[in-house]
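Enquirer: Task: produce atomic coordinates for the following.
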Amino acid sequence: MATFSLQSHCFFLLVLLLMILNLRHHLALAGGCQYPPVIFNFGDSNSDTGGLVAGLGYSIGLPNGRSFFRRSTGRLSDGRLIIDFLCQSLNTSLLKPYLDSLVGSNFQNGANFAIVGATTLPRYVPFVLNIQLMQFLHFKSRALELASTSDPLREMMISESGFRNALYMIDIGQNDLADSFSKGFSYSRVVKLIPNVISEIKNAIKILYDEGGRKFWVHNTGPLGCLPQKLSMVHSKDFDKHGCLASYNSAAKLFNQGLDHMCHELRTELGDAKIVYVDIYAIKYDLIANSTNYGFEKPLMACCGYGGPPYNYNVNITCGHGGSNGCDEGSRFISWDGIHYTETANAIVAMKVLSMQHSKPPTPFHFFCAG
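Expert: Sure thing, here's the model as predicted:
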């Protein structure tokens, strides 16, 4: 048993080393980004870099952030998110939360409007997608106003061309599905809501396009039925061969099909826009299905949580709160807290995103370099 454990650990270290080298290769290729782009991101907790903490003062403490930042930054992970790795690949600073009043007024490389728990519907409820769009429009108006004055802050603001050439990233929809299931909605009822969610995302892209945006990067949603949180709270036994909830994943795949089709339609409708659709689902499900190939030991178990195997998730004792425990080696886990991914898993996802194998149309991320 000890020999097997040692072999497994050595194999894991080899896989991790290869992953890091591959990621550095992709980052180096994109590192020729002499003029990093302005990036605006809209989404939920998968890409929230501190918006919930800044906007609501919500406490997100250690062990969140322990692996890279050595402190909590408001990210729901032990380290960097996918968006952080993508920003680093373009040699640009990590995106600051739009609502963070303590980061100064320097948003020269863009802003992050994503907030934990964000959905697309219902509208006008903080901080759903259309509220994030309203925040962006206010930000843009104020930035351009300052740029036209003698205010010292004008040097730290984005110009009209900056907004026009910016990359607009959208990663939302998971919570619309998850919240509907948590309310006890049937599978058919959840599926019927999908066109409305897609419509909100389409409307957001068209608003940004009307504001001059021409570069869009759209993530689909991951395998909802593989999240330890869902697995621990659902009594249904409709598992697929990898232990995930089949109905939840089926809904996620239907959403993704609709999102893909919407992006295809918009490419025709908005002929001068670049709209890239990224299949995050395929990447994340591959991590689950082939977890041992990546050095992950328990693909459906949270690193940080309470309750132990099989899922280590308790809705009343979640990661970072009293009674919860963090595993010793988060790099051996896919799930950080039952909902979000560890930094190691996020790094692998980012590496695969940068490979262009899951993008439609295939587009190198450094295509979005400015200048």
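Enquirer: C-alpha only now, for contacts and for neighbours.
Expert: OK.
Enquirer: Quick one: residues contacting Y98.
Expert: By Cα atoms under 8 Å, 6 or more residues apart in numbering, the contact set of Y98 is G51, A111, N112, F113.
Enquirer: Assign L94 to helix, strand or coil.
Expert: coil (DSSP: H, G, I helix; E, B strand; the rest coil).
Enquirer: wait, doesn't it sit right on C87?
Expert: Yes: with contact defined as Cα atoms under 8 Å, L94 counts as touching C87 (6.0 Å).
Enquirer: just to revisit the earlier point, restricted to helices, list the contacts of Y98.
Expert: In helices, defined here by DSSP state H, the members of these are G51.
Enquirer: Save the contacts of Y98 as a markdown table, and put in neighbour count too.
Expert: What follows is the contacts of Y98, written out as a markdown table (neighbours: other Cα atoms under 10 Å):
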| residue | neighbour count |
| --- | --- |
| G51 | 27 |
| A111 | 22 |
| N112 | 27 |
| F113 | 30 |
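Enquirer: could I get the contacts of Y98 as CSV with distance to A252?
Expert: Converted to CSV, the contacts of Y98 look like this (distance: Cα to Cα, whole Å):
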residue, distance to A252
G51, 25
A111, 28
N112, 24
F113, 23
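Enquirer: biggest separation within the contacts of Y98, which pair?
Expert: G51 and A111 (10.3 Å; Cα to Cα).
Enquirer: can you list residues touching both of those two?
Expert: P97, Y98.
Enquirer: One more sequence to fold, the one below, so I can look at both together:
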Amino acid sequence: MTGHASLLLLLLPALAAVLLCCPLAQCGQQNYTSMFSFGDSLTDTGNLLVSSPLSNHIVGRYPYGITYFHRPTGRCSDGRLVVDFLAQAFGLPLLQPYLQSRGKDLRRGVNFAVGGATAMDPPFFQEIGASDKLWTNLSLSVQLGWFEQLKPSLCSSPKECKEYFSKSLFLVGEIGGNDYNYAFFKGKTLDDAKTYVPTVAAAVTDATERLIKAGATHLVVPGNLPMGCSSAYLTLHPGRNGSDYDAAGCLRTYNDFAQHHNAVLQRKLRALRAKYPQARIMYADYYGAAMSFAKNPKQFGFTQGPLRTCCGGGGPYNFNPKASCGVRGSSVCADPSAYANWDGVHLTEAAYHAIADSILNGPYTSPRLL
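Expert: Model prediction:
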């Protein structure tokens, strides 16, 4: 065997590893040239930070952003979010928050999501008596309005827009979780909240349809996370006995509620697919992806478990609403990657990475994203 042949045999395994790990957009997979996202704090990369003085006292200070950016960016985590991992996987830049994008070229995408945002508009919360709980009035419909204002700068004719958006990925959510959070934290019961589900889910699918009519053809619509695994819910709405918790230690009733919302949302998305067969509408099962590490945390490197927060102010789950992350009296863990839960409401970068990987490469998108 020649020296060149021997060298080739040695290099083949390394070459294969490089091919498997290269960015998806460079691996012959779906090649998106731009990305647009909508939603709440699970997706916001800095809009709440500049739109609400309240946020500066929380996500605008240490230790938010310590893992990847090494500074607060307005993300409600120690580092990157699912939207960031998706952008990087497709070889796109991290999306600029819309409210910080003046004068910048946005043809490769922008993020309209706002922390605290809801699927429903403020009058809905006035009607149910929960308007005092709202962190922001920048609801999903406001975000869609921003997109429509921006659209003329992205493409100028129906033909040009059709071509441009045929290579764009739209992330519609997660959104809707706060609609229920505000209701529950106002004292509404699970039965009360169940009556809101059809309306909230319809707001999400109506937004999806509005984007399709505007030219979107590739849309990912995530469901809600398992709220019963949130240390905020575990602390503020504890079970009465052991049977109220599942094997992972999560609250059964609140997880059942999240699954109910997701089931209703999926039914509405199926109807939307039938109405718009030319569009690729993908449901992202954030619930299933998160439950995979809630049930098997060590398999994902979460040696400190899935429920206890990395950053908090004490208590059984290290969540204290009077000493929340970033506030005096709270402290941050030494290794956020050992935790799935960041601050009691939001997840760590490591957990978001696991979810992103699951929806890119696992069984948690329907139809498959890739």
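Enquirer: for the first structure, which helix is longest?
Expert: Ranked by residue count, the top helix of the first structure under DSSP H comes out as helix 2-30.
Enquirer: actually the second structure, not the one I typed
Expert: The second structure, longest helix under DSSP H: helix 252-275.
Enquirer: Next SSE downstream of that helix?
Expert: As assigned by DSSP states H and E, the chain's next helix or strand after helix 252-275 of the second structure is strand 280-284.
Enquirer: how close does S45 of the first structure sit to R75 of the first structure?
Expert: In this view, S45 of the first structure and R75 of the first structure are 8 Å apart by Cα to Cα, to the nearest Å.
Enquirer: Please enumerate the helices of the stretch 101-250 of the first structure.
Expert: With DSSP state H, counting those that start in this stretch as the criterion, the stretch 101-250 of the first structure has helices at 129-147, 160-165, 174-182, 187-210, 228-233, 246-269.
Enquirer: Point out the most buried one among those.
Expert: helix 228-233 (a mean of 21; mean count of other Cα atoms under 10 Å).
Enquirer: Run a quick neighbour tally on the corresponding residue of the second structure for D328 of the first structure.
Expert: Under the alignment (TM-score structural alignment), D328 of the first structure maps onto A334 of the second structure. By the criterion of other Cα atoms under 10 Å, A334 of the second structure has 9 neighbours.
Enquirer: same thing with L11 of the second structure?
Expert: 11.
Enquirer: Would you check how far apart it and L24 of the second structure are?
Expert: In terms of Cα to Cα, L11 of the second structure sits 22 Å off from L24 of the second structure.
Enquirer: do the same with G288 of the second structure
Expert: Taken as Cα to Cα, the span from G288 of the second structure to L24 of the second structure is 23 Å.
Enquirer: counterpart of the longest helix of the second structure in the first structure, which residues?
Expert: Under the criterion TM-score structural alignment, helix 252-275 of the second structure matches residues 246-269.
Enquirer: do you know how far L54 of the second structure is from N178 of the second structure?
Expert: 17 Å.
Enquirer: Make sure I have this right: N293 of the first structure is in a strand.
Expert: No: using three-state DSSP, the assignment for N293 of the first structure is helix, not a strand.
Enquirer: post-alignment, the longest helix of the second structure versus the first structure, mean distance?
Expert: Compared with the first structure after the fit, helix 252-275 of the second structure shows a mean deviation of 0.8 Å (mean Cα distance after the TM-score superposition for the first structure).
Enquirer: Are there helices or strands packed against that helix, and which ones?
Expert: Under the contact criterion of 3 or more Cα pairs under 8 Å, 6 or more residues apart in numbering; DSSP states H and E, helix 252-275 of the second structure touches helix 190-194, helix 197-213, strand 280-284.
Enquirer: Tell me which residues are up against that helix.
Expert: Contacts for helix 252-275 of the second structure (Cα under 8 Å, 6+ apart): 190, 194, 197-198, 201-202, 204-205, 209, 223-229, 244-246, 279-281, 283, 287.
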